[in-house]
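Asker: Sequence first, predicted model second:
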Amino acid sequence: MTRIQYQECIDACLKCMDACNYSYVSSLKEYNLADLRESIQLDRECADICSFAVQAMTRRSPFVVEILRLCAEICDRCADASSRHEHTHCQDCIDACRNAAAACRLVSEAVEVYA
């Protein structure tokens, strides 16, 4: 596990957190809130777990592998929910979530090998 891989994952999680927070706020301004309910909920969950994953990585938590796996799963679910909508903020969220999920999986696998 290199410091660069950790930093890339941290950066991806921070970008995802920002995209999810923006999508969350933007979705609340849309007229079709009922249709966006699942995306709104997952935007919050995803932003929160990305923030927690960054904290776990920076403090070298002994649970970092499990946290990153959960983060990847939630990021994937958030991207799937956002893909049902054509709003620009949803589309931006998809890319950020997919990148964060891939980075979390890469780091969690690498950390597990070195453990």
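Answerer: Yes, it's here.
Asker: rest of the way, CA atoms for contacts and neighbours
Answerer: Noted.
Asker: Return the residues in contact with the residue nearest to Cys104 when sequence neighbours are not counted.
Answerer: Closest residue to Cys104 apart from its sequence neighbours, by Cα to Cα, 6 or more residues apart in numbering: Leu68 at 5.1 Å. Residues in contact with Leu68, defined by Cα atoms under 8 Å, 6 or more residues apart in numbering, are 53, 104-105, 107-108.
Asker: Included below, for side-by-side comparison, is a second structure:
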Amino acid sequence: MTNQATMEQCIQECYNVAQLATRCAEHCLEAQNVQDMKACIRLCHDSAAITTACAEMMIRGSQFAPRACGVCAEVCDACAEQCERMGDDDIMRQCAEACRRCADLCRQMAA
């Protein structure tokens, strides 16, 4: 069972990922090798969407929030892995780190 502080932290981290993943996707669109960035762009968009939805479900106390958190953790892990594969880029590193933190918190919420 999770506590209110964990949920609040998870909500904040979800919104943080939504912002950073959106920024990362836009950054990827500006890359010279944008064709090689398609998977990263898609995962960043998926992460931004699921983290926003997940945060809103937690805020509303939705009965489906724990299941949404489980999916959110999976998407954030995949996004982090993809961003880490893209090399040493500060924006992608920030996105990956935020996704990892969010995934850990979402797993706690899903438990």
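Answerer: Alright, I've got the coordinates. Treat the numbers as computed from the prediction; the structure is a model and nothing was measured.
Asker: Drop the TM-score for these two in here.
Answerer: The TM-score (TM-score structural alignment, normalised by the length of structure 2) is 0.94; 109 aligned residues with a Cα RMSD of 0.8 Å.
Asker: sorry, back to before: and the contacts of Leu68 of structure 1, which of them are in strands?
Answerer: Taking DSSP state E, every one of those sits outside strands.
Asker: between those, which is nearest His85 of structure 1?
Answerer: Cys104 (24.7 Å; Cα to Cα).
Asker: Quick check: the aligned partner of that closest one in structure 2 vs Gly70 of structure 2, distance?
Answerer: Aligning on TM-score structural alignment places Cys104 of structure 1 opposite Cys106 in structure 2. The spacing between Cys106 of structure 2 and Gly70 of structure 2, counted by Cα to Cα, to the nearest Å, is 6 Å.
Asker: More neighbours: which of the two?
Answerer: Cys106 (32 against 20; other Cα atoms under 10 Å).
Asker: Hmm, the match of Cys104 of structure 1 is touching Cys10, no?
Answerer: Yes: between Cys106 of structure 2 and Cys10 there is a contact under Cα atoms under 8 Å: 6.4 Å.
Asker: Look at Ala49 of structure 2 and say how many residues are nearby.
Answerer: 18.
Asker: Quick check, it in contact with Gln19.
Answerer: No: using Cα under 8 Å, Ala49 of structure 2 makes no contact with Gln19, being 10.1 Å away.
Asker: Quick test: name the residue nearest the centre of structure 1.
Answerer: Geometric centre of structure 1, nearest residue: Cys75, 4.1 Å, by Cα atoms, centre = their mean.
Asker: Distance check, it against Thr88 of structure 1.
Answerer: Cys75 of structure 1 is 18 Å from Thr88 of structure 1, by Cα to Cα.
Asker: just Glu112 of structure 1 next, same as before
Answerer: Counting by Cα to Cα - Glu112 of structure 1 and Thr88 of structure 1 are separated by 36 Å.
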